[in-house]
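J.: what would the 3D arrangement of this be:
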Amino acid sequence: MTATAAQDNGLSGYVDRKRRLWLFSLMVPGLALVGPLLYMLVSPQIIWLWLSTLFGYVVIPMLDGVLGEDLSNPPEEAVPALEADSYYRYVTYALVPILWISFLVNIIFLGTHDLPWYGTLAVILATGGSLGFGLNLGHEMGHKKTTLERWLAKITLALGCYGHFFVEHNRGHHRDVATPEDPASARMGESIYRFVFREMPGAFFRAWDLEAQRLDRCGKSVWSLENEILQPALISAVLYGGLIAWLGIEMLPIMLLIAFWGAFQLTQANYIEHYGLLRAKQANGRYERCQPHHSWNSNHLFSNWALFHLQRHSDHHAHPTRRYQSLRDFPDLPRLPNGYFGMYLLAYFPQLWAKVMDKRLLAAVDRDPERINFLPAKKEMLMRRYNLGPQEQVPEEVLA
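T.: Next up is the predicted model:
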């Protein structure tokens, strides 16, 4: 985009150098299709089916390490025009059919090909991984106020049977984030394997309670079609029921595994986004307003291009309706050492995760235990390990 084009778009001469790079947010999720297509059109080699998973867990962390970080922000005077530019919305719209086609092709591929177990596993991981990108898209569009974007969010979330995220994230997580009350905020000392058993059910039950309360205020039944959890759930039921009727009941456990792996992508993101960070409780019993320093931030280039700037999570929580192309970096934020994909891999090894992240957490909160969201069962042990208890006072005469 030239400076003249930028001026024509009302951007006051500002040039978004990442404008075309946001297309990676379409290309990377689309890789889930590549393996089955290469298997059918080139040669029946199982290695093709592992390409998208290897790209996510190996290539993207390496690219983030090589390309580094981007700390630039759009000037505030350019933001209104930047957010009004329809190009950025069209990119998100385009991902919806890509995700649906990818899901359908991969399910049909699994239902019509006799694969060894490791080939089936590869397609499950690739397809579930693409559902993770769908959750990210639902996250981006679910925050917006237009009817089209909100319905596209529900339609996308329905692929992985995770439509309750539309309610839970916007009205639950953003309210309770970085507090002990939030099932989607990880605690210091909590492994991802422990976190998943708290986050997944906790998110659903909180979403259902929130929607039931809203409908009750409106004088409507929780089983009404106005229920924003039931709306995407009905889409999921028709989709999964139709595929089972066509391909057979044996596809049900495979599709459930795919849906779980897709949901686990969100769990991983939630785990790393607020690990150990705590909002202070005020004298009135309420928590302080969420600030940028209550989220972990990452400016790593490639993974941000692939995730619609999800990793600039600090600005997102401070300003939830801000569109992805306008999200900013701030100085002195808690920072991740790699992009999300590299951090996912690190989280699979809890001892290594603690070794890397606990010291970063302590630095981010200036070693103040009052600013740490501890796993209660490990709080005393962690206080001792990192010497966070009250320090012994040294007599003045000794200091003299």
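J.: drop to CA atoms for contacts and neighbour counts, all remaining ones
T.: OK.
J.: return the distance of the residue nearest to residue 73 when sequence neighbours are not counted relative to residue 28.
T.: Nearest non-adjacent residue to residue 73, counting by CA to CA, 6 or more residues apart in numbering: residue 328, 5.3 Å away. Using CA to CA, to the nearest Å, residue 328 is found at 23 Å from residue 28.
J.: same deal with residue 291?
T.: In this view, residue 291 and residue 28 are 31 Å apart by CA to CA.
J.: before we move on, what about residue 160?
T.: Here residue 160 is placed at a distance of 18 Å from residue 28 (CA to CA).
J.: more neighbours: the two, which one.
T.: Comparing residue 160 with residue 28 by other CA atoms under 10 Å, the one with more neighbours is residue 160, at 29 against 19.
J.: if we can go back for a sec, what is the neighbour count of the residue nearest to residue 73?
T.: Residues lying near residue 328 (other CA under 10 Å) number 20.
J.: wouldn't it be in contact with residue 292 here?
T.: No. Between residue 328 and residue 292 there is no contact under CA atoms under 8 Å: 10.1 Å.
J.: what do these two both touch?
T.: Counting by CA atoms under 8 Å, 6 or more residues apart in numbering, the shared contacts of residue 328 and residue 292 are residue 315.
J.: residue 291 - nearest residue in space that isn't next to it in sequence?
T.: Nearest residue to residue 291 in three dimensions, chain neighbours excluded: residue 318, at 5.4 Å (CA to CA, 6+ apart).
J.: that should have said residue 69, apologies.
T.: Distances taken as CA to CA, 6+ apart place residue 300 nearest to residue 69, at 4.2 Å, with adjacent residues excluded.
J.: one more, so I can put them side by side:
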Amino acid sequence: MDYLKYWTPVLVLGLAFAGFFLGGDWVWLGIITFPALAVLDTLVGRDYRVRKMSNATLANIPIWLCCIGPVLLYFAFAWRLSVEELTGWQMLGGILSVGWMGVIPLVPAAHELYHMRNPIARTVGRYGHLCILDCTRDIGHVVGHHIDVATPDDGDTAARGTNLYKFTGNAVIESTLYALNMEADALKKKGLSPWHISHRVWRALLALVIFHALLYLVGGWIANACGLAAQLVARFWVESFNYFQHYGVIRVKGAPIGRRHLWNHLGWFSRTCGFEITNHADHHLNSYQVYYKLVPHKEAIPMPSVFVCFLAALIPPLWHEMIAKPALKRWDLEFATAEERALAARQNAAAGWPDWQNEPEAQVGKAATVGV
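T.: So this is what the prediction gives:
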């Protein structure tokens, strides 16, 4: 039964394909799954169950489908554009549907593949990111994020007080530059030019050119324009989801990474459609651990559905007052070490937030749970 749960994102992807097959206003079907998942994830509630799965082949079939499928969805969109004159409204629906499939389920599936030791899986995971204009994403994620998480050096960790819009815009630029510079530094260590032909950015650009050439052959220039628009939507959307995984959490540089240094969103649909990317406390302790063996952190501060978090963060005061501040107050008082509390107090002050660490009732909760 646990294996079947992870066919949920395959079903979501199938609905998007069905929308392009039917055409007309049905092309909105893919993006409609976003609010539907937000409602379902909230109604069904949290899922703390440990998965009983041991067959890697069965577990990985939906991963591969959800990495390759969104790439093929672009060609379904291009085909629809070639056989039907879509209205502007319908083209917008197609762009959003394709872009959303590049976020969920593609990114969690690609993330799982490029964390594998199998070189073919890693390659497919990397180039699945054609859908988000970022075929070098694994460089910054594996080399940077997994080392710097919850510190000021981590571009995926938003400082307290930062709103979603500012974070997302900065993250798009910073993640791109980080990957380019890391690859250039690796080449220099080999005695090569930082822009040597073996720099992975050239392969990424070549893949992008081939991808758009094929889109043109299927649907013409309009397919290229809509495809690029969907890629841009997906790229910004993907960066925005990092905001909710690490927002405001503090770690002293060089200190061990604990389960407390990230947020988990343990809704049933968050876990299944994200291939456990929202249940990734253990993932940061062992990046090679397969998704279905990650254990939910029951002692962590419960967070709402990741879909609900995204919708709330579109209105920054709502996000900060209703979700972020209450969670971070608990984190400071119940989970942070003394050093982390000191750094957190500085961020709170810089953000203009209350000094909750020195409230009378706060003194009771300051016995930090070190190592969590």
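J.: quick one: the helices in the stretch 101-250 of the first structure, in order.
T.: Assigned by DSSP state H, counting those that start in this stretch, the stretch 101-250 of the first structure shows helices spanning 117-142, 147-157, 165-167, 174-176, 192-217, 230-247.
J.: would you turn the ones you listed into TSV with distance to residue 224 of the first structure and mean neighbour count?
T.: Converted to TSV, the helices of the stretch 101-250 of the first structure look like this (distance: least, CA to CA, whole Å; neighbours: other CA atoms under 10 Å):
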stretch	distance to residue 224 of the first structure	mean neighbour count
helix 117-142	21	25
helix 147-157	16	21
helix 165-167	15	25
helix 174-176	25	17
helix 192-217	8	17
helix 230-247	8	16
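J.: between those helices, which gets nearest to residue 383 of the first structure?
T.: Shortest distance between residue 383 of the first structure and the helices of the stretch 101-250 of the first structure, using CA to CA, is found for helix 192-217: 20.1 Å.
J.: elements contacting that closest one?
T.: Contact analysis of helix 192-217 of the first structure by 3 or more CA pairs under 8 Å, 6 or more residues apart in numbering; DSSP states H and E lists helix 165-167, helix 251-273 as its packing neighbours.
J.: out of the helices of the stretch 101-250 of the first structure, nearest to residue 111 of the first structure?
T.: For residue 111 of the first structure, the closest of those is helix 230-247, at 5.8 Å, according to CA to CA.
J.: residue 233 of the first structure maps to what in the second structure?
T.: Superposed on the second structure with TM-score structural alignment, residue 233 of the first structure falls opposite residue 205.
J.: now do the residue positioned nearest the centre of the first structure against residue 185 of the first structure, distance only.
T.: The centroid of the first structure falls nearest to residue 269 when counting by CA atoms, centre = their mean (4.4 Å). Separation of residue 269 of the first structure from residue 185 of the first structure (CA to CA) stands at 10 Å.
J.: likewise for residue 327 of the first structure?
T.: In this view, residue 327 of the first structure and residue 185 of the first structure are 21 Å apart by CA to CA.
J.: was I right to think residue 172 of the second structure contacts residue 235?
T.: Yes. Contact criterion CA under 8 Å: residue 172 of the second structure and residue 235 qualify, at 7.5 Å.
J.: what residues are up against the residue mapped onto residue 241 of the second structure from the first structure?
T.: Here residue 241 of the second structure is matched to residue 269 in the first structure, going by TM-score structural alignment. Residues near residue 269 of the first structure by CA under 8 Å, 6+ apart: 340, 344.
J.: you'd agree residue 52 of the second structure is in a strand?
T.: No. Applying DSSP: H, G, I helix; E, B strand; the rest coil, one finds residue 52 of the second structure to be coil, outside a strand.
J.: excluding chain neighbours, what is closest to it?
T.: The shortest distance from residue 52 of the second structure to any non-neighbouring residue, by CA to CA, 6+ apart, is to residue 2 (6.5 Å).
J.: would you mind finding the match for that neighbour in the first structure?
T.: Taking TM-score structural alignment, the alignment pairs residue 2 of the second structure with residue 18 from the first structure.
J.: next: residue 63 of the second structure.
T.: Under the alignment (TM-score structural alignment), residue 63 of the second structure maps onto residue 92 of the first structure.
J.: count the residues that sit near its match.
T.: Using other CA under 10 Å, residue 92 of the first structure has 20 neighbouring residues.
J.: again, but for residue 49 of the second structure
T.: Applying other CA under 10 Å, we find 12 residues neighbouring residue 49 of the second structure.
J.: which SS state does it fall under?
T.: Three-state assignment for residue 49 of the second structure (three-state DSSP): coil.
J.: to which residue of the first structure is it aligned?
T.: So, by TM-score structural alignment, residue 49 of the second structure is matched to residue 72.
J.: try residue 295 of the second structure
T.: Residue pairing (TM-score structural alignment): residue 295 of the second structure is matched to residue 328 of the first structure.
J.: how about the helices of the stretch 101-250 of the first structure in TSV, adding distance to residue 96 of the first structure?
T.: Output for these, formatted as TSV (distance: least, CA to CA, whole Å):
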stretch	distance to residue 96 of the first structure
helix 117-142	8
helix 147-157	6
helix 165-167	16
helix 174-176	24
helix 192-217	23
helix 230-247	14
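J.: just give me the neighbour total for residue 298 of the second structure.
T.: When neighbours are counted by other CA under 10 Å, residue 298 of the second structure registers 12.
J.: quick one: what's aligned to residue 183 of the second structure in the first structure?
T.: Matched to the first structure by TM-score structural alignment, residue 183 of the second structure sits across from residue 211.
J.: list the contacts of its match.
T.: Contacts of residue 211 of the first structure (CA under 8 Å, 6+ apart): 167, 222, 227-229.
J.: most widely separated two among those residues?
T.: Between any two of the contacts of residue 211 of the first structure (CA to CA), the greatest distance is 13.6 Å, for 167 and 222.
J.: so residue 337 of the first structure sits in a helix?
T.: No. Counting by three-state DSSP, residue 337 of the first structure is not part of a helix but coil.
J.: for residue 348 of the first structure, see how far away it is.
T.: With CA to CA as the criterion, residue 337 of the first structure and residue 348 of the first structure are 16 Å apart.
J.: do residue 245 of the first structure as well
T.: Residue 245 of the first structure is 36 Å from residue 348 of the first structure, by CA to CA.
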